[in-house]
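1. Prediction below, plus the sequence it came from.
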Amino acid sequence: MPQRSNEDSTTPLHSPQHGTKKATIISEYHASDSKNKGARTELADLVMVKYKCQSNGVPITVTAGSTLPLVSGTSKDAELGGYDPFEHRRVSHPTSDMETLIHLLKGSLGTGILAMPLAFKKAGLSFGLVATCIIGVICTYCIHILVKCAHILCRRMKIPTLGFADVAEVAFLAGPPSFQRFSNTARGVVNTFLVIDLIGCCCVYIVFVSRNMKDVVDQYLSSPLDLQWYMLGLLPFLICMNLIRNLKYLAPFSMIANLLVGASITICFWYIFQDLPSMDTRENFSTFEELPLFFGTAIFALEGIGVVMPLENNMKKPNHFTGCPSVLTFGMGMVVSLYCAVGFFGFLKYGDDTEGSITLNLCKSDLLAQSVKLMIA
């Protein structure tokens, strides 16, 4: 590391010389960055100006940046010391651990759980059980890595919160110089895949809710309505729900939804455990050709990474989200266990007759089965 001159070492932290040097660095960064074709973000400005001020000898206290260099390695003690992003978060209505757990369960328990028996049909009884547990562990571990990386970058850059795309952008900006030019690309890629994922999930939910409502209402109508009318009828309710942007106010709705899903799964288990056949009647492994269908269904059912960072950023005690025990491990443990149980016993019950949704295997004229469809919807 180059040594500073005596003149630099004796210059006060807030002297005009340092202020001039900082202003020069910032202007040079903006001038050089204007030549790039990619769009510059405010977060990139913040990170790059801090890094350039550090490397040019401007005191960290002047830049209000991190006391840790972005490129060179740092010890674990230095990484954890100093700035605490949790103390600087200003959330108007923070959520408790229980409310965060409720939102996590709601974000993970969806229509995918009803398709798990079909997924086990594509994989086999034993293989499906083991593979679902492994996928659940991998998903939980990846979420843990994402949140931990966000915490480290928040401490380095003295930023209270980071979103999913922000983590990707700052990670590239804090990396080697050759990777910093791709920070905007990383942010765009993450946002693109998040949009695709969430739009796909929303489409599945709208179709699923509309179809279940149609199956029940058609039993009492002389001339059944088209599916599109049910989708149109759902639109006002969906718009009103999406106008609620505060997770604190959404917690009661998530709790009600979790109770309805729990009641529906309980009723499904009541049907499943009636005259349950022996495990010997089901194959333990299907064919390799059908395994992609299993993995696609299982990952769709268990994946809920899009809700992770908003939940963690709005917690009253964010350090309780990860670790062991934690909100994440407890919530994902419940989710994976429930998915394994529904898939295992659902396929054991219906075998080759297993439908795309377990509700389709229930008697349509039975009022209890109809209540399951309405509660799930």
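-> Thanks, I have the structure now.
2. C-alpha from now on. contacts and neighbour counts both.
-> Fine.
3. for the stretch 51-200 of the chain, what spans make up the helices?
-> For the stretch 51-200 of the chain, the helices defined by DSSP state H, counting those that start in this stretch cover 60-63, 76-80, 97-108, 116-123, 125-157, 164-173, 177-180, 183-217.
4. Make CSV out of these and add mean neighbour count.
-> Shown next, in CSV, are the helices of the stretch 51-200 of the chain (neighbours: other Cα atoms under 10 Å):
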stretch, mean neighbour count
helix 60-63, 15
helix 76-80, 12
helix 97-108, 21
helix 116-123, 29
helix 125-157, 19
helix 164-173, 22
helix 177-180, 13
helix 183-217, 16
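5. Which one, of those helices, ends up nearest to Leu46?
-> When the helices of the stretch 51-200 of the chain are compared by Cα to Cα, helix 125-157 sits nearest Leu46, at 8.5 Å.
6. which parts of the helix or strand containing Leu374 are buried?
-> In the assignment (DSSP states H and E), Leu374 maps to helix 367-376. Judged by neighbour count using 16 or more other Cα atoms under 10 Å, the buried positions of helix 367-376 are Ala369, Gln370, Val372, Lys373, Leu374, Met375, Ile376.
7. same question, stretch 245-252
-> Leu247, Lys248, Leu250, Ala251.
8. hang on, isn't the second one packed against Val91?
-> No - here Lys248 does not reach Val91: they are 10.5 Å apart, not a contact under Cα atoms under 8 Å.
9. let's bring in a second model and compare:
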Amino acid sequence: MVMERGASSNNCGENSPLLPAYRHKREELLSSTWKSFGNILIAIVGAGVLGLPYTFKTTGWLTGIIMLGIVAALTYYCMMLLVWTKRKLENDGCVKMGSFGDVAFTISGSNGKLMVDFMIVLSQAGFCVSYLIFIGNSLSSILSKPEPMMNYNYLHFPSPSSNKFLLGEYKILGIAAKTLFIWIVFPFQIGLNAIRTLTHLAPLSIFADVVDIAAMVVVMVDDLVTYLNNRPDLQAFTSLSVIPYGIGVAIYAFEGIGMVLPLEVVADKKHKFGGILGLAILLITLTYGCFGTLGYFAFGAETRDIITLNLGKNLMTDMVQLALCINLFFTFPLMMTPVHEVMESRFNKGEYSLLLRSLSVLCTTLVAMLVPNFADFLSLVGSSVCCALGFVFPAIFHMIACRRDCPKIQLLADALIICFGTVFAVLGTTSSVKNILSPVVQN
């Protein structure tokens, strides 16, 4: 394997570890400000938004808004910690780094890189599996009977009450429609994942953003009309015991740490990347807050764990689900980018490989069809892996790389984030394991 000189946590001298091969041939096409903005939006916004109204019902709408704001601020700060750490190491003379794993290797060697790469593959591929499940079952539900039925393969969100009422699955020639639709998507995803650069994916990302925003606007308008007609009883606060659940859903909704460095690498105005990222997260937070609040305000105690289930089965619901499917369809290749980089770095010397990309998409597709009760698995991944990637590791790496130059207050902030992330990861993982081992089902 081709190797290049890397850096230790203190300097980039002769005793530094060697950074595994990465695409050091920098991509000639860089993303403009608008393309970077579009890619950031679609890298963060996903199916998680559909669970926010139920979360606001569970925690109370004001509690939900506060938690959403706190998680958004922490997410932005930790994403920037990762960017600052990368730039600090490069300024100290390290080779150019383009991924979370590169930073991990530079600071903690092969074991650190292996751990981060494993978590990134698990989390990013996990999100993409959930996208395929959502696409398959949403398209199936458009054809299904309107009566809700139990279907554990449908993407839903971890809830204390395990409310899992979902649309029944339609069959075509004896084959589950979900399975058929996922296989139909497969060859198109092979083509989209063959695209080499994030810059080329940007137009698709912007289109997907427009479709997603349009779908959310339709839902919010319907929610507002429903609220004005019904005026249900609402709660601003509920119980402290549901706080970990609310934070977990918020972390899942903002997850996108694995995409930060790849997007920063292809940004043409890197000095503006922090501002673009901040603006994108601010817009996402406002949208999430409005979507969650209006959804809960519309249906009150009757709010379902997926808000589209409250809309009934009609043409508007089908169009909203179709729009969300389009959004996730074009989000899939963007979210798989870190997975492709890890696989190509480890098995193809960092060079582009259509075969490895195709195999990654195939494995993701098979998991989407074969894994039963995927929601509990997704909850487990979100509570443990996403929390570690999103908070713990960025703070640890920043503390190690910048401990000699940073003010003590910033190092203290790093330590607090590490403690918060670790405690919540333990609590969230424990809760998820309990749900998997002792599921509660309601009829």
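-> That came in fine, so what should we check first? None of these values were measured; they are calculated from a predicted model.
10. Could you tell me where the helix holding Leu374 of structure 1 falls in structure 2?
-> On the basis of TM-score structural alignment, helix 367-376 of structure 1 is assigned to residues 315-324 in structure 2.
11. mean shift between that stretch and structure 1?
-> Compared with structure 1 after the fit, stretch 315-324 of structure 2 shows a mean deviation of 1.0 Å (mean Cα distance after the TM-score superposition for structure 1).
12. Mind checking which of the buried residues of stretch 245-252 of structure 1 are in helices?
-> Leu247, Lys248, Leu250, Ala251 (DSSP state H).
13. Now check structure 2 for the residue matching His286 of structure 1.
-> For the record, residue 286 of structure 1 is Ser, not His. Using TM-score structural alignment, Ser286 of structure 1 sits opposite Thr238 in structure 2.
14. Test my guess that Lys106 of structure 1 contacts Leu259.
-> No - using Cα under 8 Å, Lys106 of structure 1 is not in contact with Leu259, being 9.9 Å away.
15. what about the strands in the stretch 151-300 of structure 2?
-> Remark: strands assigned in the stretch 151-300 of structure 2 by DSSP state E, counting those that start in this stretch are 165-167, 171-172, 175-176.
16. Just name the most buried of these.
-> With neighbours taken as mean count of other Cα atoms under 10 Å, those reach their highest mean count in strand 165-167, at a mean of 23.
17. can you give me how far it is from the chain middle?
-> Relative to its chain's centre, strand 165-167 of structure 2 lies at 23 Å (Cα atoms, centre = their mean, to the nearest Å).
18. before we move on, what about stretch 283-297 of structure 2?
-> Using Cα atoms, centre = their mean, the offset of stretch 283-297 of structure 2 from its chain centre is 17 Å.
19. Mind reading off the mean deviation between it and structure 1?
-> Relative to structure 1, stretch 283-297 of structure 2 is 1.0 Å off (mean Cα distance after the TM-score superposition for structure 1).
20. Please work out which residues of structure 1 line up with that stretch.
-> Residue span in structure 1 matched to stretch 283-297 of structure 2, by TM-score structural alignment: 334-348.
21. For that stretch, which residues meet the burial criterion?
-> So stretch 334-348 of structure 1, judged by 16+ other Cα under 10 Å, has buried residues 335-336, 338-348.
22. For the residue nearest to the spatial centre of structure 1, which non-adjacent residue is spatially closest?
-> With distances taken as Cα atoms, centre = their mean, the residue of structure 1 nearest its centroid is Ile305 (1.9 Å). Spatial nearest neighbour of Ile305 of structure 1, chain neighbours left out: Ile143 (6.6 Å); criterion: Cα to Cα, 6 or more residues apart in numbering.
23. Trace the one you found over to structure 2, please.
-> By TM-score structural alignment, Ile143 of structure 1 lines up with Met79.
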